[in-house]
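Student: 3D, please:
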Amino acid sequence: MEWFSAGGDEFARQVLQRGIAAVFLIGFLNAAFQFPALLGERGLLPAPLYLDRIRGRGIPTLFHWRYSDRLLLTVAWSGAAVSALLVAGVPQSGPWWLPMAAFLLIWGLYLSIVNIGQTFYGFGWESLLLEAGFLAAFLGSNDVAAPVTVLWLFRWLVFRLEFGAGLIKVRGDRAWRDLTALYYHHETQPMPNPASWFFHHLPRPLHRVEVLGNHFAQLVVPFFLFFPQPIASVAAAIIIITQLWLVVSGNFAWLNVLTILLAFTAVSDSAIQAVLPWAQFGSPDPAATPAVFVVVVLAATAAVLYWAWAPLKNLFSRNQLMNASFNRWHLSNAYGAFGSITRHRNEVVIEGTNDPPGPGARWREYEFRGKPGDPRRLPRQFAPYHLRLDWMMWFLALGSYGAWFPELLRKLLAGDARTLRLLRRDPFNGEPPRWIRAQMYRYRYSTAAERRSEGVWWVREPAGILVDPIEGPGPVRRRPPAW
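Tutor: Alright, predicted model coming up:
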C-alpha cells in the first residue's frame, strides 16, 4: 500500500481534520444563534414556506421531513457536538471508519441547513466548507497513513479557490488590471475590521504593490502546489501569508481562515520540522492500511474526479461563474471573490421614532453589530464568525433589495425580540417604535486630521430615502435612493 499512503504529511492531515472541524463548529453555532431569527418559523424568510416551494425538486435536506425551530436547533447543536469531538481528535483515535462517519454526518447536517438557507446562506464559503468537509471524511484515522489521492484532491481544491479568485478579478474589473483596486477596497469592503482604516491610509504605491502581490499569489503560485517538495511547501506558505494579510485587514467570515487551513495540505512534515526542529510526527505503517479503506477512498476519489470537469471548464470560460455549485451536494464548486470593486460606500441606516414624522421628529438609529453605523465607532473584529444580517445590509446598499428587508422593518416595528438580538443596540429598549424609516448615507473614511480633531472613523452624508416613514403594521414602500 505504499503507493496509496502519503509519507511525511501527518501534520497536514491533523491541521485539515481538526481545522475543518473547528470551522464546522463555528458554522453550527452560527446557525443555532441566527437561523431561527433569519429563517425560522417566524423569521425574515421562513424556511417552511421555502420548503413548500422546493418540494419535489430533489434538493437534499433532512428538513423535507418537517421543519421546526426546535429541530433546527437539534441539528445545529448535534453538529456542533460532533465537530467539537473532531477538533479534540476523539474519532481520529479510533478505526478508519469512525472519523469518516463523523465528517460525513456533519457534512450532511450542514448541507441540510445550507440548502434551505436561501439568500442568507448564498455565500461561497458555505460551499467551500461543505466540499472541504466531504474530502476530510476520507483522510482516515491515526492508525492509517493519509491517502495520497485525498491530499491531491485538497490541493486541487486550493488551486480552484485561488486561481479562480485571481481570474475573476482580472476578468471582472479594470481596477484589478490597472492596480488601483485597493485604493477603494479597504473602505468599501462588506464589513471593515479595526485595522481597515489604517490599511486604507497606506501610501498608494504600496496599494499597487499589494495588488501585484495578490495577482502573483492567486494566478502564479497555485500551479506550484503540484510541484515536488519543498517547492509545494513554499507555494503553500505564500498563500498562507497572503491570506493572513486579508485576515488582518477585513472581516470575511471563515473564508480566509479556511483557505489557510486548506493550504496546509501542501506543507510537508519536513518543512514544519525545518521551522520547528523539535516537532515530531508519527508515521503509520502503510502495510496496516485495510483494503476496504483503500476501496472506499478510491471510489470517493473517482467520484470527485468525475465532478471536477465542470469547475475546470468554468475556470477557462469567458463567462466564468463566481461562487457557483454545479451539483446539489455542493461538491466541486466554482469559487472567487470581489470580481468587481465598488468605488463608493453606501449604507442603509434604519431609524425609528415615536414622534409624528416631520421636521421636529426625533429619529433614533438602530445599530448593527458589524456594519458601519455611528461614525465614531471603530469597526469590530468578528471573523471567522459570520454576521449574516450585516452582510445582507451591505448587499442591500448596493441595490439588492430582497423580500427579507421589508420583513425586517415589520419585525422592528413590532419590537420582535429574536430580531432585535441580531442587532448591537435597540434605541427603544425592546419597545416597538411608532414609526420607522430607512435612509441612505454615503460613507467615507475620515482623514487622519478629521480623526484627530473630531474623533470619527467615518464621515457620512445623506444620500436619499430608501423607505419612507411607515407606521405600525402595513406595507413597506420603497423609494429609489438619490445617489
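
Student: alpha carbons only for contacts and neighbour counts from here, please
Tutor: OK.

Student: can you give me the helices for the stretch 151-300 of the chain?
Tutor: Counting by DSSP state H, counting those that start in this stretch, the stretch 151-300 of the chain forms helices over residues 174-177, 185-188, 196-200, 204-215, 231-249, 255-263, 269-275, 291-307, given from the N-terminal end onward.

Student: let's see this one next, to set against the first:
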Amino acid sequence: MEWFTAPDYWLSRLVFQRALAVMYLVAFLTAALQFRPLLGERGLLPVPRFVERVPFKRAPSLFQLRYSDRLFAAVAWAGCAVSAALAAGLDSLLPLWGAMLLWLMPWVLYLSIVNVGQTWYAFGWESLLLETGFVAVFLGNDEVAPPVVVLFLLRWLLFRVEFGAGLIKMRGDECWRKLTCLDHHHETQPMPGPLSWFFHHLPRPLHRVEVAANHVTQLVVPFLLFTPQPVATAAAALMIVTQLWLVLSGNFSWLNWITIVLALSAVRFPADPPSVSAAPLWYVIVVLAVAALLVFLSHRPVRNMISRRQVMNRSFDSLHLVNTYGAFGTVSRIRYEVVVEGTTDEVAREDGDWREYEFKGKPGDPRRWPRQFAPYHLRLDWLMWFAALSPSYAGSWFGTFVERLLENDRATLRLLRRSPFAPDTPPRFVRARLFRYRYTTWRELRETGACWERTYVREYLPPTRLVGSGRPS
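Tutor: A predicted model of the protein is given here:
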C-alpha cells in the first residue's frame, strides 16, 4: 500500500488539521453568539418558519427534525467544544475510525446550521468550510500516513477556489482587465479593515501591479499545485502571501484564512516522518470510494468554470460536497451606506432629535476608524452592505429588524456596537437614510480626524413606528 500514502506530508497534515479546527471553532462561535436575533424563534428570519416550507431533501439539517433556540445553542456550543478538542489534538489519541467520526461531527453540526441559515449563511466561505471539512474527515490521523488521493482532493479544491475566482474576474468587470479595480475596491468593499484607508491611498501604479499579480496568482499559479516538489510548495506559499495581503486590506470573514489553511496542505515541511503502520484495507476502500464520488461530482463546477455564464459561490448539492467559488466579479465604484436612526419625539420631524445606531463593523460615524474583525463574521453588518446596494437584498428581514429596534429588543441590540437609547426607553420612531461614503484625503484626515466623508443621498425608509398590532407602520 506504499502507493496509497505520502509519509513526507505528515507534518503538512498536522498543521492543516489544527488550523482547520480553529476555522471550525470561529464559525461555531459566530453561530453561537449571533443566532438568536438572526435565526431564533423571534429572529429576523426564524428557522421554524423556514423548515415549515423547505423539505429535508432540499436542506438536510438536524433542525428539520426539531427546532428550539435551546437546541440551536446546544449544537453551536457542541461544535465549539468538538472544534477545540480537534485543535488540541484529541483525534491523534483515538483509533483511526474514532478520529474520522470525530472529524465528521463538526461537519454534520455545521451543515445543519448552514442549511437553515438562509441569507445570513449565503456566503461562499460557508460552503468552502463544509467542503474542506468533509475532505478532512478522510485525511486520517497518526496511525497512518496521509493518503495521496486526499491530498490531491485538497489541492483540487484550492485550485477551484483560486482559478474560479480568477476566471470570474476576467469575465466580469472590465476594470479587472484594465487593472483598475483597486482604484475603487478598498473603498467600496463590504467591510473595510483598519488598514483599508491606507491601501486605498497607495499609488495607482502600485494598484495596477497588485491586480496583475492577483491575475497571475489566480490564473497561472494554481496549475503549479499539481507539479512535483518543491514547485508545488512554492506555488502554495505564493498563494498564502497573496491571501495575507488580502487579510491586511479588509475584513472577509474566514475566506482568506481557510484558503491559507488549504494552501498549507500543499506545503511539504522539512521534517522526518514518524513510523506508522500500513493503512488498513477498509480505510483504503472508503477513501477511494469517497474520492471517486467527489471527482465525479466535480464535473458540475468544472462545467461552470468553463461556461461563459459562470456563476460564483454556488452549491450543486444540498450537502455542499462540491461547490463553485469566486468573489468580486464586479466592483462598485461608489460606496453607499444605510444609516439607521431613532427618536423619542412624539412627532417625527425632519429636524427632530434623531440619534444614530452604531454598528460594530460597517462604516457609520465618519470619525470612527474601522476595526479588524475577520475571521469572525459580523453577519448583520455584511447584509447591511448588500441592503445599501439595493433594498431588494433586505426585503425579507429589514422590516423585522426595524420592529426589533422599536421594541428595544435586547438580543438584536447585542448585534450592534451601541444603541442611542436606554433599555427602558425605546424609540418612538425609526428611520433609515442612504448616504454616499468616500475616504477622506490625507489632508482631510489631518484637519478633521475623519477617515470618511459622507453625503446624504435619499430616504431609505421613512419614519416608522409600532402600531396597535405591534407591527411597524
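
Student: can I get the helices of the stretch 151-300 of structure 1 in a markdown table with distance to residue 354 of structure 1 and mean neighbour count?
Tutor: Formatted as a markdown table, the entries for those read as follows, by distance: least, Cα to Cα, whole Å; neighbours: other Cα atoms under 10 Å:
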| stretch | distance to residue 354 of structure 1 | mean neighbour count |
| --- | --- | --- |
| helix 174-177 | 45 | 18 |
| helix 185-188 | 33 | 22 |
| helix 196-200 | 35 | 19 |
| helix 204-215 | 47 | 16 |
| helix 231-249 | 39 | 19 |
| helix 255-263 | 41 | 23 |
| helix 269-275 | 62 | 15 |
| helix 291-307 | 57 | 14 |
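
Student: of those, which is nearest residue 31 of structure 1?
Tutor: Of all those, helix 255-263 sits nearest to residue 31 of structure 1, with 16.7 Å by Cα to Cα.

Student: which strands and helices sit next to that closest one?
Tutor: The elements that helix 255-263 of structure 1 packs onto, with contact taken as 3 or more Cα pairs under 8 Å, 6 or more residues apart in numbering; DSSP states H and E, are helix 10-39, helix 124-136, helix 148-172, helix 231-249.

Student: try 7 Å this time
Tutor: Helix 255-263 of structure 1 makes packing contacts with helix 10-39, helix 148-172, helix 231-249 when contacts are defined by 3 or more Cα pairs under 7 Å, 6 or more residues apart in numbering; DSSP states H and E.

Student: what sits against residue 414 of structure 1?
Tutor: Contacts of residue 414 of structure 1 were listed using Cα atoms under 7 Å, 6 or more residues apart in numbering, and they are residue 432.

Student: what is the equivalent residue in structure 2 for it?
Tutor: Counting by TM-score structural alignment, residue 414 of structure 1 corresponds to residue 407 in structure 2.

Student: go on, residue 387 of structure 1?
Tutor: Looks like residue 387 of structure 1 aligns to residue 378 there (TM-score structural alignment).

Student: let me see the contact set for that match.
Tutor: For residue 378 of structure 2, the set of contacting residues under the criterion of Cα under 7 Å, 6+ apart is empty.

Student: make a markdown table out of the helices of the stretch 151-300 of structure 1 and add distance to residue 447 of structure 1.
Tutor: Written out in a markdown table, the entries for the helices of the stretch 151-300 of structure 1 read as follows (distance: least, Cα to Cα, whole Å):
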| stretch | distance to residue 447 of structure 1 |
| --- | --- |
| helix 174-177 | 23 |
| helix 185-188 | 12 |
| helix 196-200 | 9 |
| helix 204-215 | 14 |
| helix 231-249 | 18 |
| helix 255-263 | 28 |
| helix 269-275 | 41 |
| helix 291-307 | 50 |
